[in-house]
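Participant: 3D model of this:
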Amino acid sequence: MRHENPNTSQSLGADLRTLRKARGMTLQALADALGKSVGWLSQVERDKSEPSVSDLRAIGAALDVPISMLFGQSPAPVEEQGYVVRKGARRPIGSRVAGLVEELLSPDLTDDFEMVHSVFEPHSEVKETVIRPTQEVGYVISGKLDLWIGGRYFTIHPGDSFRIRGEPHRWMNPHDEPCVAIWVIAPPVY
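Facilitator: Take a look at the predicted model:
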């Protein structure tokens, strides 16, 4: 009988499989990186085995995601699981290092895309150019965001949207108020 851990998502295995595949890793490659067997990893991905916290740290490092991404959201009523994510139950993702606070709006990572709520703090920026094998669409709800996409510069205002197709990009919020945006990213990268 499997012991249920209230701190892990019921979709942890599916999320891990999606993240692994989005990075082009085989079961064998990830198992090797973790120093584990393919059988163990397969059981984790099928939610037949529960990884320890140290295993989750190693998985997060191997997949380049914060460990918080591997913990489930707050418990939801059974009828809402996999369908609804309440405001207080969003999973934090990414890193606050550059002044960016992100939360997963999607119930899990099992779709062909993920939806993210992003808050770009005032006077923050990512200094390094980012290139991901994704298609991304963003919509600014409030504040302003300066974007460089494929060598072009844009200031995005509330109500504006933008698209990034695997192009080099970076962002900056040199303004005095936070910028709040919604991003849809395919395939999921967090």
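Participant: every contact and neighbour count from this point should use C-alpha atoms.
Facilitator: Fine.
Participant: C179 contacts G138, correct?
Facilitator: No: contact criterion Cα atoms under 8 Å: C179 and G138 do not qualify, at 11.9 Å.
Participant: the two: who's more crowded?
Facilitator: Taking other Cα atoms under 10 Å, C179 and G138 do not tie; C179 has more neighbours (24 against 20).
Participant: so what's that one up against?
Facilitator: Counting by Cα atoms under 8 Å, 6 or more residues apart in numbering, C179 touches 119-122, 140-145, 173.
Participant: same check on I156?
Facilitator: If you count contacts by Cα under 8 Å, 6+ apart, I156 has them with 140, 144-147, 162.
Participant: between all of these, which two are separated the most?
Facilitator: Farthest-apart pair in these is K144 and F162; separation 12.6 Å (Cα to Cα).
Participant: dump the contacts of C179 to CSV, plus secondary structure and neighbour count.
Facilitator: Output for these, formatted as CSV (DSSP: H, G, I helix; E, B strand; the rest coil; neighbours: other Cα atoms under 10 Å):
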residue, secondary structure, neighbour count
V119, strand, 21
F120, strand, 25
E121, coil, 22
P122, coil, 19
V140, strand, 21
I141, strand, 17
S142, strand, 17
G143, coil, 21
K144, coil, 25
L145, strand, 23
N173, strand, 23
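Participant: please generate a structure for the following sequence too, so the two can be compared:
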Amino acid sequence: PGQLLDSPEVSVVKFDAAPRVDLGGAGIIERLLTPRTQREIQIIHMSVEAHGHGEEEPYTMDCNIESIHVIKGSFVVKTSAEEFTLEAGDTLTFPGAEPHTWHNPTGDSAEVLWVLSGVS
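Facilitator: Presented below is the predicted three-dimensional model:
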């Protein structure tokens, strides 16, 4: 009976109030769109300047799965095995343990959603 009376946990993060985070790299503004306490999934909005980039050396994230969705512009993700050129509307998904790095290959800005699932 208690389950019927308990309200589900619901959170709203307003974009303008979303905390900035720093996952490394240059030419990026990153905002955490999910609550800081949420560990099952984290969504990060990235505004990437022209030629902005991640770390020089490939890195991994402490999560199960990563998905990258390009909202605007172009975005290149390089994994240990392949390089993926993504355009607006494209989504790339790979294991969090896969070494990778990325960059914006153009002179225009890009907007990207980075989704981390199963964050440790």
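Participant: quick revisit: got the contacts of C179 of the first structure as CSV, with distance to R91 of the first structure columns?
Facilitator: As requested, the contacts of C179 of the first structure are exported to CSV (distance: Cα to Cα, whole Å):
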residue, distance to R91 of the first structure
V119, 14
F120, 17
E121, 19
P122, 22
V140, 20
I141, 20
S142, 21
G143, 23
K144, 24
L145, 23
N173, 23
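Participant: which of those residues still touch in the second structure?
Facilitator: Counting by both residues aligned by TM-score structural alignment, their matches' Cα atoms under 8 Å, the members of the contacts of C179 of the first structure that carry over to the second structure are 119-122, 140-145, 173.
Participant: name the element M46 of the second structure belongs to?
Facilitator: Element membership for M46 of the second structure, per DSSP states H and E: strand 41-53.
Participant: in the first structure, what stretch matches that strand?
Facilitator: Strand 41-53 of the second structure corresponds to residues 113-125 of the first structure when matched by TM-score structural alignment.
Participant: make sure W171 of the first structure is indeed in a helix.
Facilitator: No: W171 of the first structure sits outside any helix when classified using DSSP: H, G, I helix; E, B strand; the rest coil, being strand.
Participant: tell me, how many residues neighbour it?
Facilitator: 21.
Participant: for the equivalent of it over in the second structure, which non-adjacent residue is closest in space?
Facilitator: When the second structure is aligned by TM-score structural alignment, W171 of the first structure is paired with W102. Leaving aside its sequence neighbours, W102 of the second structure sits nearest to V77 (Cα to Cα, 6 or more residues apart in numbering; 4.3 Å).
Participant: what does E45 of the first structure give?
Facilitator: That would be G13: by Cα to Cα, 6+ apart, it lies 3.6 Å from E45 of the first structure.
Participant: redo the contacts of I156 of the first structure as JSON lines? Include distance to S106 of the first structure.
Facilitator: Formatted as JSON lines, the contacts of I156 of the first structure follow (distance: Cα to Cα, whole Å):
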{"residue": "V140", "distance to S106 of the first structure": "18"}
{"residue": "K144", "distance to S106 of the first structure": "24"}
{"residue": "L145", "distance to S106 of the first structure": "23"}
{"residue": "D146", "distance to S106 of the first structure": "25"}
{"residue": "L147", "distance to S106 of the first structure": "24"}
{"residue": "F162", "distance to S106 of the first structure": "20"}
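Participant: return the closest of those with respect to I131 of the first structure.
Facilitator: Relative to I131 of the first structure, the closest of the contacts of I156 of the first structure is L147; by Cα to Cα it sits at 13.5 Å.
Participant: where does that closest one fall, secondary structure wise?
Facilitator: strand 145-149.
Participant: ditto for T93 of the second structure
Facilitator: T93 of the second structure belongs to strand 91-95, assigned by DSSP H and E.
Participant: and that strand, what other elements does it pack with?
Facilitator: Packing contacts for strand 91-95 of the second structure, counted by 3 or more Cα pairs under 8 Å, 6 or more residues apart in numbering; DSSP states H and E, involve strand 65-72.
Participant: tilt between the strand it packs on and strand 91-95?
Facilitator: 160 degrees (axes from the mean of the first three to the mean of the last three Cα atoms, to 10 degrees).
Participant: surely V126 of the first structure meets H169?
Facilitator: No: counting by Cα under 8 Å, V126 of the first structure does not reach H169; the two are 9.6 Å apart.
Participant: how about the contacts made by A18 of the second structure?
Facilitator: Counting by Cα under 8 Å, 6+ apart, A18 of the second structure has contacts 31-33.
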